[in-house]
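Engineer: got a sequence here, can you build the structure:
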Amino acid sequence: MFFQHSPQLWAQHPTLVAGVLYAEGVAGNPGADLPLAELVGMARRRLDGTTEAAFPEIQAWRRTFARMGLAPTRYRCAAESLLRRLRTSGDLPRVHPLVDLGNAVSAAYAVPVGIFDVDRCGGGIEVRQARGDERYLTFGGVEEHPEPGEVIFTDSAGRAHARRWTNRQSGWSAVRDDTRTVLVVVEAMHQAADRNVPAMLDALAAGLRHGWGVSAHTSVLAPSEPRFEA
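Structural biologist: Alright, predicted model coming up:
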């Protein structure tokens, strides 16, 4: 299993800080309570008296989306969508324990977190600009084709596992009840990203260790070391 960003993306987005976590043996429900309330509490405290749009983490992704030609208030990064949901409804949706952990960490740090079922990723993922012939599967089971030049997560079979970079994941590799091995991707653009991304990887690894009793492999990528392999 590998994960990497294309050289073009590193060149076009020099403030990118990307973290990757790989873990095996995460099938089934956790054997201990996950720190969801603590993490969501962190997000609630940050939102007290303000909105997610004021966070530097969210502003950095809005600028990135604008540079890609996407309207930032129409296409939001996943972290902004979660924080908006938390602010307006008071809580985060419960989906699956692994996804719930990723969402809670994402909300606490206001940084997008993607969780992928490794067995459904075709051996590896590259984040790159789309040709336009790749296939994206919605959670409703509908196939789409990304726009040429759109940033996607793609495998060697031409399946797009995320569209518009950190906007929307795909049904191809979504976490399911039988998911055993996961690849978790954390991507940030703001000034403190070099501190926040490692902290997020630590929080995710601690949650997996506490809940499932597994050890995770983590790495922070850079243009000089852009590829993660497990």
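
Engineer: okay, CA-based contacts and neighbour counts for the rest of this
Structural biologist: Will do.

Engineer: buried residues in the longest helix that the chain contains?
Structural biologist: Under DSSP state H, the helix in the chain containing the largest number of residues is helix 193-212. For helix 193-212, the buried set under the neighbour-count rule, 16 or more other CA atoms under 10 Å, comprises 193-194, 196-198, 200-201, 203-212.

Engineer: ends of stretch 176-194, what's the gap?
Structural biologist: By CA to CA, to the nearest Å, the extent of stretch 176-194 from end to end equals 31 Å.

Engineer: cool, stretch 181-197 as well?
Structural biologist: Start to finish, the residues bounding stretch 181-197 are 21 Å apart (CA to CA).

Engineer: if we can go back for a sec, run the chain-centre distance for the longest helix of the chain.
Structural biologist: Remark: helix 193-212 is offset 13 Å from the chain centroid, using CA atoms, centre = their mean, to the nearest Å.

Engineer: Proceed likewise with the subsequent sequence, for comparison:
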Amino acid sequence: MHPLVDLGNAVSAAYAIPVGILDVARCGGGIEVRHAQGDERYLTLGGVEEQPDPAEVIFADPLGRAHARRWTNRQSGWSAVREDTSTVLVVVEAMHDSAARDAPRLLDTLAEELDRGWGASTRTTLLTPAAPGFRVDVAAGSDVG
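Structural biologist: Just a heads-up that it's a prediction; the model follows:
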């Protein structure tokens, strides 16, 4: 397991907030959180291909692949963090009463640890109904297949 996954799991446990970590270059040109149609492809971490249930919440790319199912509870082998991963999307899902305070604190902690452990630059964005998206530009030549 990649040490970044260990960090994500530790921060998730410390704040009791689900955390998902996706390799941006392997996300097929973007991610949209939406309900599954049921024809998307999902690759388990064990290498078995499945299809999400219709109406299940997934993180889908334009190629019809689901990079996470049941929100971030089941992350996909398509975009799992690997040794050659250079850009990640960290998803924090919090809808409890104090989520507006807790999620930014978790993101700050994670950013501090990424800087301390890897010297990584980070950018955080809190999505809301008024601001439901953001863009990440991946360097040309990256693996999007």
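
Engineer: before we move on, back to that, onto which residues of the second structure does the longest helix of the first structure map?
Structural biologist: Counting by TM-score structural alignment, helix 193-212 of the first structure lines up with residues 99-118 of the second structure.

Engineer: in the second structure, what stretch matches the host helix or strand of Glu38 of the first structure?
Structural biologist: If you go by DSSP states H and E, Glu38 of the first structure is part of helix 36-47. On the second structure, no counterpart of helix 36-47 of the first structure exists by TM-score structural alignment.

Engineer: who are the packing partners of that helix?
Structural biologist: Judged by 3 or more CA pairs under 8 Å, 6 or more residues apart in numbering; DSSP states H and E, the packing partners of helix 36-47 of the first structure are helix 78-89, helix 97-109.

Engineer: what's the angle from it to helix 78-89?
Structural biologist: 80 degrees (axes from the mean of the first three to the mean of the last three CA atoms, to 10 degrees).

Engineer: how close does the longest helix of the first structure sit to the second structure?
Structural biologist: Superposing on the second structure and averaging over aligned pairs (mean CA distance after the TM-score superposition for the first structure), helix 193-212 of the first structure comes out at 0.5 Å.

Engineer: next SSE after that helix?
Structural biologist: Going down the chain from helix 193-212 of the first structure, the next helix or strand is strand 217-221, by DSSP H and E.

Engineer: need the next SSE after that following strand, C-terminal direction.
Structural biologist: Per DSSP H and E, the first helix or strand lying C-terminal to strand 217-221 of the first structure is strand 227-229.

Engineer: ok, average deviation of that next one from the second structure?
Structural biologist: After superposition onto the second structure, strand 227-229 of the first structure sits on average 1.0 Å from its aligned residues (mean CA distance after the TM-score superposition for the first structure).
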